[in-house]
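>>> can't give you the sequence, but here's the structure:
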């Protein structure tokens, strides 16, 4: 039957060339807001199950990058935020002290992630300054979406963010690798009394970055650098980073962008990132401009976004927005009343990438759209993802002749309308060619145990380890850190200092 099908349909050849320039891939991730502010209220067992779905690379998504939202906190009496969108700030008033008991639910999820004992990259980001630093007196935005941080409060905002970062390090054992002061700053839709925190920041991002960088330095937060600017449009990101001077760029180690809009600027973003020698993240995405349809439709659409973002923007990490959400935005559908979750079609689509393409992988060249090839040193696997969004089957011949040796078969997995990352019969490899049928409307993952060319082996041996664990564990739920004479875990419980 396979021979018959292949003989009557045209074949597309995919050439995978590991000898061309490659780049390191740090992994997959997501933001914790707003879902963690809700799920963190659940029982520890129930939210621990959610964290397993997010972090386990065998049965879950295997995500290893998490973005913690430093809430600004809105003015008392304001009641316009969406459910769980009212992230508390740590300094509710200008004259008052910091409240380190704030935001307990999001911190419950942080603690649960830490307790799993897996290497994690942490980023802290802000959607808005505290309300009392804003022009409008509202953490949702300003009239007409105008810039909302008071011009005389740049230093205060930097001090607030870095004080939170320092407290997490010194008291809760979490070192944020990057700190992002902006979120879609040029979008123009952060308006007063909106339903979520947001802050326009079109003007003087350059100045804010320099003030924030100096604040990090002055507090000895040398392990934390700045990421910027999480624009909603890739085109805006290209324009915006061009306005940063050399000093601002020296504080900025990473360029973040959301791939919702401006997709025609992917290649330009990659070029700018290379010119400025910055690590590139696609730090938030989702079906904002999706034309509509069902769960399978949005899964196919998002798979195309992932492949194009990674191949065309040449990003080092790919992050989702709200993995837990209803409708088509989430990969996991939560029931907040019953404290239960159900993975949906998007979950299995994402897992078709993230379970197999692991941190430290190298993106290698594959010369066809809708395909991606990745060498994973930690497993010795070549991972191929082939997307077929069409309504008819497509035949592919994958040329593996540039590898030193290949096995007799490849392992195959498929997500389709009626399949959720289901393992398929092994596919034969003949004459160093893998011949496959990508069924109509399907996402296909092929895993091949190959012997890498010498160029990959040399690069692997000489590559610095960018996947550092950003915490150390002693007991489940307890964070070990060598700071101060007393400590508390992320749930606020006193713990002893353990020194090594």
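Received, thanks. Computed from a prediction, not measured in an experiment: that's the story for all the values here.
>>> C-alpha from now on. contacts and neighbour counts both.
Fine.
>>> hmm, who's touching the longest strand along the chain?
Longest strand of the chain, by residue count under DSSP state E: strand 419-430. Contacts of strand 419-430 with the rest of the structure, by Cα atoms under 8 Å, 6 or more residues apart in numbering, involve 345, 348-349, 351-352, 406-415, 434-436.
>>> Let's see that with 6 Å instead.
Applying Cα atoms under 6 Å, 6 or more residues apart in numbering, the external contacts of strand 419-430 come out as 348, 408, 409, 410, 411, 412, 413, 414, 415.
>>> Next up, a structure to set beside the first:
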């Protein structure tokens, strides 16, 4: 019996030594930060108010609305040192086309995807419309959100060719040519009206959302646009903004896929938008107009699988942008999980870490390979059984339950700590692993974000941090319930940290020198 016990103890010892040896040889990752090499300036991280806020903001109980707003916008710290929200720094406001007033005659089947319009049929405006959305934009402002973008899916139904908020032909703008000026003036009036109602000035307006899609009946508001149509209408918007002294900048492109920004792809008169609008030799050049934002925007849909596609499309986008104008910024302005592939499917809610890590991989690629200066999620609040929400709610207009997702907290690893105007800085991994690493710096802080895709823990050794910067804290999100941006005190004594399997860890270094 003693002999058997001795053998078991010996076997256990051998396994422990082997495990420690394996950790020592394969699971220690040295990360070298180089603040001297800088990349893009980060402007903001955001999400959109489509479409649920129209009901949540208007009808739901005050305590529920406040709790949801806190999760999205708050920068406060809980008693355990962890953030109580993800501190978004941008908010996208859907300027509706009026399908909600049409009701079932709009032919948009889902009531939650119809939108009210500030414009009345007689040409007057009603600033009591879109009350739910106005509640949330005011809440965002109160929490300190800095950047506001108004985006349009369809022109007002009073100006469209078919009197609907969707396209009949799927190839050209659903806007009568005689109403180009009317549409431009509508945008000016909305920007002025929202400011009068809320005190908020839109920094940008996006009049042409995803112009490459057909937007035919009957899922939601939308309109296709050719590049030539965008060129003509942008001139009208510019003239209206000048006349009305509108400071908001026009965001020309909201490409449905990022490859439409740098290639014609399958939409020859709707693609290659960087070259068409920002190449000085192009017939569609608009970069000289003071009202046009010096940036291009695109959506990361359908370019995230496999890893070669994820990286190569973003490298190509960045190369094209630098070729045309290195000072032209790129903003990634809409993403949720739409793509079905071997790793993930869009259908079905996933509040856990698997979908969240997929999203983290996309965020990392957009920031590191395409040099995105902004990153925006699609539905901040979703009632759907789909991977499209940061916060999920019951599909009940009057109220109900809501749940945060790990996707919310994954975005928070970036939005809560990477402040506007930080610069992305260089990071070097000594060994190539499934750990995604990026770093960001200001004169006050360095933020290091690490994503561990692997099923094994990693020991991280950080070097290159300037001596005046000291590790203040690390915040982790794992697959465990309630471990969401949880502050880790035990790992903050030195710059060596444990990165758990299938997790994110963000470390904040503070400059001790004034």
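It's in. Predicted, not measured: the structure shown is a model, and the values here were computed from it.
>>> what packs against the strand of greatest length in structure 2?
Secondary structure assigned by DSSP E gives strand 28-41 as the longest strand of structure 2. If you count contacts as 3 or more Cα pairs under 6 Å, 6 or more residues apart in numbering; DSSP states H and E, strand 28-41 of structure 2 packs onto strand 423-429, strand 458-463.
>>> follow-up on the earlier one: which two in the contacts of strand 419-430 of structure 1 are spaced the farthest apart?
348 and 408 (27.0 Å; Cα to Cα).
>>> These two: who's more crowded?
More neighbours surround residue 348 than the other of residue 348 of structure 1 and residue 408, with 25 against 16 (other Cα atoms under 10 Å).
>>> Spatially central residue in structure 2, please.
residue 376 (1.5 Å; Cα atoms, centre = their mean).
>>> Map it onto structure 1.
The alignment partner of residue 376 of structure 2 in structure 1, by TM-score structural alignment, is residue 319.
>>> now residue 164 of structure 2
Residue 164 of structure 2 maps onto residue 138 in structure 1, by TM-score structural alignment.
>>> Verify the stated contact: its match with residue 132.
No - at 7.8 Å, residue 138 of structure 1 and residue 132 do not qualify as touching, with contact defined as Cα atoms under 6 Å.
>>> So for the two, which residue has more residues nearby?
Neighbour count, other Cα under 10 Å: between residue 138 of structure 1 and residue 132, residue 138 has more, with 28 against 21.
>>> Would you quantify the distance from the closest residue in space to the more buried one that isn't next to it in sequence to residue 88 of structure 1?
Nearest residue to residue 138 of structure 1, sequence neighbours excluded (Cα to Cα, 6 or more residues apart in numbering): residue 131, at 5.1 Å. As judged by Cα to Cα, to the nearest Å, residue 131 of structure 1 and residue 88 of structure 1 stand 11 Å apart.
>>> repeat for residue 11 of structure 1
Counting by Cα to Cα, the gap from residue 11 of structure 1 to residue 88 of structure 1 is 56 Å.
>>> Look at the two and report which has more neighbours.
Comparing residue 11 of structure 1 with residue 88 by other Cα under 10 Å, the one with more neighbours is residue 88, at 23 against 15.
>>> which ones are touching the more buried one?
71, 73, 103.
>>> Can you report how many residues lie near the aligned residue in structure 1 for residue 209 of structure 2?
Residue correspondence to structure 1 (TM-score structural alignment): residue 209 of structure 2 is matched to residue 183. Residue 183 of structure 1 sits with 24 neighbouring residues when counted by other Cα under 10 Å.
>>> Looks to me like residue 183 of structure 1 is in a strand.
No - assigned with DSSP: H, G, I helix; E, B strand; the rest coil, residue 183 of structure 1 falls outside any strand and is coil.
>>> Surely it touches residue 230?
Yes - counting by Cα under 6 Å, residue 230 is a contact partner of residue 183 of structure 1 at 5.2 Å.
>>> got the angle for the longest strand of structure 2 vs strand 423-429?
Comparing the axes of strand 28-41 of structure 2 and strand 423-429 via axes from the mean of the first three to the mean of the last three Cα atoms, to 10 degrees yields an angle of 150 degrees.
>>> In strand 28-41 of structure 2, which residues are buried?
Within strand 28-41 of structure 2, the residues scored as buried using 16 or more other Cα atoms under 10 Å are 28, 29, 30, 31, 32, 33, 34, 35, 39, 40, 41.
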